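Undergrad: Just need the structure, nothing else, for what follows:
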Amino acid sequence: MLRSFLRLPRVQGGVHPKGFKSDSSTMAIEKLPLPERLYLPLRQHAGADAIPIVKPGDKVLKGQLLALAPSEISAPVHASSSGVVREIALVTAPHPSGLPAHAIVIEPDGEDRWLETGVSGSPYDVDPLTLADRVAQAGIVGMGGAIFPAAVKLKQGAKHEIKTVLVNGAECEPYLTCDDRLMRERAADIIEGARLIRHILQAYRIVVAIEDNKPDAIAAMREAAAPFGMVEVQVVPTRYPMGSAKQLIQTVTGSEVPAGSRSTSVGVLVHNVGTVYAIYEALSFGRPLISRVVTVAGDCVANPRNIEVALGTPVKNLIDACGGLTADPKRLVLGGPMMGVSLASLDVPTMKGATGVLALSKAEVPRAEESPCIRCTSCVDACPMGLLPLEMASRTRIDDFDGADEYGLKDCILCGSCSFVCPSHIPLVQYFQYGKGQQDAKRTAAKKMDYTVQLSLAKQQRVDAEKAAKAAAKAAKKAKKTKRVKPTANTPNTLSDTEKSASADSNVEVKTEDQAL
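TA: Next up, the predicted model:
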């Protein structure tokens, strides 16, 4: 039964950008043909780069492991199709800087042959932690753009009492409709994936949260959830950034996640619908994350639509599949217009967190020249985290990052609401991205220094231990020598006791013979 919005707590802040969703939301998902080359970056996730286990010339099958995760906060990389590894080289990364990143380059053979998975039986008969390990081995990360390894969240959740599995179907970013189409077309699979997550976490219930501007998705998900009493589809107001985990939790449950804490602290674990679908594929069929649905939209795109694309496919191929560009875009974006990253070119690969590819015209990117802050506090009203963006920005400008932290820089979710409403067109979110980056670099340097000190201390301890061991061995050897009995030159002590006795008897016999004579 639909809950009334009046019963829900009012979420602070947020904005109402125009949706621009109608063009792509009406088009069913289409599968994109394989490109001539697949470029699979070794980092498509939060954490350390994956470590390659293949070399140029190796033949690989679809779904085969190509690179291992070096730590828990990482994710492995798998082949998106069968073919031959041509090289491990630097490619243009999907980042505003255009800096290169290491990637495994595969030339598909056109056969698209799967690696034998060997998965059998029901996943509900498998131990929950084993299922979480399978999610890790499948390389699944947050598909809503966060790209945080999904298995880490599942394992953290297993340490807490999780009451609610919250499936995030809000999709509040303008233009993006990939989650909308996924819920319409694969609702039963998403519900099954959510039930598997509930099984892993031993949670009480499942709530699928969908914004009220997606009536078809709501209907499809409700129909799929109807047979399961523990699954509820809840409609939430259309308001950006409703898709942010903390805002969604507060809207759905009424609980506020404390600053610096995770959602598990209030008994909730959140996963995007795309992530849930990938978990279903991994646990039911043993398929790793090697493809995803991407929205291709914007005024400069001839035919906006949603495309299921093999990871590693160049962005240019996605644009071409939608009829190409009708004009030179003012801005190319990977992701949504609010939190996505600008691209310098189309020669970048599609990655796990790529929710959209947008080619925006000049009319869609209104940008007036920046002017001084007028202290209107519009950014304060818009901030969903209740922060003071103007104070954070003023301190970040002068590189006072600790001062910015005191005003909540660490709690900023970089949603861009403050920049969206600023009448002075100050790029506030860019300041916060810069400040967060500097603070991360500072923390990384401090950790590196601590690690170096630990290594130095450990080396000194080893050296001291070796010196002590040598000194002890030398002392023991000397003590052993002093205890040894040394014979003198006048009384040689070379005969055994038996020999000494025999010698004595012989002397007695000689003397007796002499006396007889």
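Undergrad: all contacts plus neighbour counts: C-alpha atoms, from now on.
TA: Noted.
Undergrad: Summarise which helices and strands the one helix or strand Arg181 maps to is packed against.
TA: Following DSSP states H and E, one finds Arg181 within helix 178-185. Helix 178-185 sits against helix 22-25, helix 215-225, helix 273-285, strand 291-297, with contacts defined as 3 or more Cα pairs under 8 Å, 6 or more residues apart in numbering; DSSP states H and E.
Undergrad: so after that helix, what's the next helix or strand?
TA: helix 187-201.
Undergrad: and the angle for the next helix or strand after that following helix with helix 273-285?
TA: Next along the chain after helix 187-201, taking DSSP H and E as the criterion, comes strand 205-211. For strand 205-211 against helix 273-285, the angle by axes from the mean of the first three to the mean of the last three Cα atoms, to 10 degrees is 140 degrees.
Undergrad: And strand 205-211, what does it pack against?
TA: Using 3+ Cα pairs under 8 Å, 6+ apart: strand 205-211 touches strand 164-169, helix 187-201, strand 231-236.
Undergrad: How about residues contacting it?
TA: 163-172, 194-195, 198, 217-218, 230-238, 248, 252 (Cα atoms under 8 Å, 6 or more residues apart in numbering).
Undergrad: quick revisit: just send the helices and strands packed on helix 178-185 back as a markdown table, with mean neighbour count and distance to Phe432 too.
TA: Below are the helices and strands packed on helix 178-185 laid out as a markdown table (neighbours: other Cα atoms under 10 Å; distance: least, Cα to Cα, whole Å):
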| stretch | mean neighbour count | distance to Phe432 |
| --- | --- | --- |
| helix 22-25 | 18 | 31 |
| helix 215-225 | 19 | 34 |
| helix 273-285 | 24 | 27 |
| strand 291-297 | 26 | 27 |
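Undergrad: Could you also give me the structure for this next sequence, so I can compare it with the first?
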Amino acid sequence: MSQGKHLPSILVPHHKNTAGRETEVMPIPDVVRISMSQSIGAPCKPLVQKGDYVKVGQKIGDSDAFISAPVHSSVSGTVKDIVPFRGSMGGTETHIVIETDKEQAVSEEVKIPEINSFDDFIKAVRASGMVGLGGASFPTYVKLSPKNLDECDTLIVNGAECEPFITADNRMMVEQGQDVLDGVKIIMEHLDLKKGYIGIEENKPDAIANLNRLIEQEGLTNVETFKLQSRYPKGAERVLVYEVTGKVMDAGVLPAQLGIILDNVTTVAELGRYFRTGMPLVRKRVTVDGDAVNDPKNVFAPIGAQIADIVDFCGGYKAEPKKIVMGGPMMGRATNSDESPIMKNTGSLLIFGQEAAQVKEETACINCQRCHSACPFGLMPQIFAEAYERRDVDRLNKFRVMQCMGCGSCSFICPARRPLAMTNTLAKGLVKEAMKK
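TA: Predicted coordinates:
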């Protein structure tokens, strides 16, 4: 096991309450709502119509765009409707609403892929519908076919899971460790990578032990776990690359440009499972936690299951939910309705009551510089805030606002409770608008 260099980080309350809870499979709900916007890039166009009968694993949405990934039905049943829906990102998505028959009949399209070349491998990865499952939702087939593939020699698997509350990746590494290694091996084989690292925070000893056991059992001399500090944001792409390799990855630079292929551990495991079974991405392990849910647990849910149905499986609401966050509390997004469905990249559902959801009153900046000290890249959020207020694009560029990755460390550490991370995002938008002129 390796340990590497360290960038500035913060110690957040981890609240890994469900780390010891074995994943439970929820019953198939009466209805699922499957979004056609499941990846970064172009949304998919529905391939089915109202009244059609669909089966598990059947492709129901696709796009001709390069940056996109197909969408598959997670259930068997009848297409009840195809409707617009306001997503958690604020835009309008197309949802295919399926009334399930609870039979989970498997589509004839589900077949173990036959791989005889690199092109076959990439086509199969695309056919799996795989995207970055850590939250980014970037199409995996694009990530695994960079233009400079011949310059890439290292695979980094991101199993850090540094956000508070979320334990889904941890449970996956404990319960499906072989899938992780199968995915690692097939990626390294077809991309001709020489070395593989699985980065895991040290607060997951069961996951580390399980993967070390399997690595030794299979005699993999070119793959090892990499122990990370249990601090935030060790799982951020640019931070992880530096910690493992010592290479500095500026904003806008892709890991492949540094000779690295980097992917989330659940994405890698799901690829391992797909190449063994032929079943595309149709379900997701989701951590359900928060002070307003009765029985926090890790749940296997069909993609498209509505939040309300998943919460019901977890014993329902313990208190009136005042905030529902899809993802972690640092970088996740709040949704305005428990009718919202889970997506491919949904790692957790955090249900908070009045006290936990309350935003503390903002006070004046005291120039303590804690935001600067907490930033992994030494940025100065307090200067960004002042420059944004004055709409001073030159000053924002001078102090490198575009290097901000939106981790939220500055907002968390600020004693004045200023929304610095949100201001940074707005400031980056201001710079982008200025670049268009």
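Undergrad: Just give the TM-score of the two.
TA: The TM-score (TM-score structural alignment, normalised by the length of structure 2) is 0.94; 435 aligned residues with a Cα RMSD of 2.0 Å.
Undergrad: if we can go back for a sec, of the contacts of strand 205-211 of structure 1, buried ones?
TA: 163-172, 194-195, 198, 217-218, 231-238, 248, 252 (16 or more other Cα atoms under 10 Å).
Undergrad: What is the aligned counterpart of Ser394 of structure 1 in structure 2?
TA: Using TM-score structural alignment, the equivalent of Ser394 of structure 1 in structure 2 is Glu386.
Undergrad: What residues does that match make contact with?
TA: Counting by Cα under 8 Å, 6+ apart, Glu386 of structure 2 has no contacts.
Undergrad: Mind naming the longest helix for structure 2?
TA: helix 420-436 (DSSP state H).
Undergrad: Which positions within that helix qualify as buried?
TA: Leu420, Ala421, Thr423, Asn424, Thr425, Ala427, Lys428, Leu430, Val431.
Undergrad: helices or strands next to that helix in the packing?
TA: helix 381-389, helix 393-398, helix 409-413.
Undergrad: Next, the angle helix 381-389 makes with that helix.
TA: 50 degrees.
Undergrad: neighbouring contacts of helix 420-436 of structure 2?
TA: 381-382, 384-385, 388, 391, 393, 396-397, 401-402, 404, 406-411.
Undergrad: which position in structure 2 aligns with Thr313 of structure 1?
TA: Checking TM-score structural alignment: Thr313 of structure 1 goes with Ala305.
Undergrad: and its match, how many neighbours?
TA: 26 (other Cα atoms under 10 Å).
Undergrad: Likewise for the one 10 residues further on?
TA: Residue neighbour count, defined by other Cα under 10 Å, stands at 12 for Gly315 of structure 2.
Undergrad: Contacts only, for the counterpart of it in structure 1.
TA: Applying TM-score structural alignment, one finds that Gly315 of structure 2 aligns to Gly323 in structure 1. Counting by Cα under 8 Å, 6+ apart, Gly323 of structure 1 makes contact with Val301, Ala302, Asn303.
Undergrad: Val54 of structure 2 maps to what in structure 1?
TA: Match for Val54 of structure 2 (TM-score structural alignment): Val60.
Undergrad: Where in structure 1 does stretch 257-276 of structure 2 align, residue-wise?
TA: With TM-score structural alignment as the criterion, stretch 257-276 of structure 2 aligns to 265-284.
Undergrad: what's the burial count for the counterpart of Gly19 of structure 1 in structure 2?
TA: In structure 2, the residue matched to Gly19 of structure 1 (TM-score structural alignment) is His14. For His14 of structure 2, the neighbour count with other Cα under 10 Å is 16.
Undergrad: secondary structure element for the alignment partner in structure 1 of Asp291 of structure 2?
TA: Aligned by TM-score structural alignment, Asp291 of structure 2 pairs with Asp299 of structure 1. Following DSSP H and E, one finds Asp299 of structure 1 outside all helices and strands.
Undergrad: The corresponding residue of structure 1 for Pro84 of structure 2 - how many residues pack around it?
TA: When structure 1 is aligned by TM-score structural alignment, Pro84 of structure 2 is paired with Leu90. Neighbour count of Leu90 of structure 1, defined by other Cα under 10 Å: 15.
Undergrad: Nice, that's everything, thank you.
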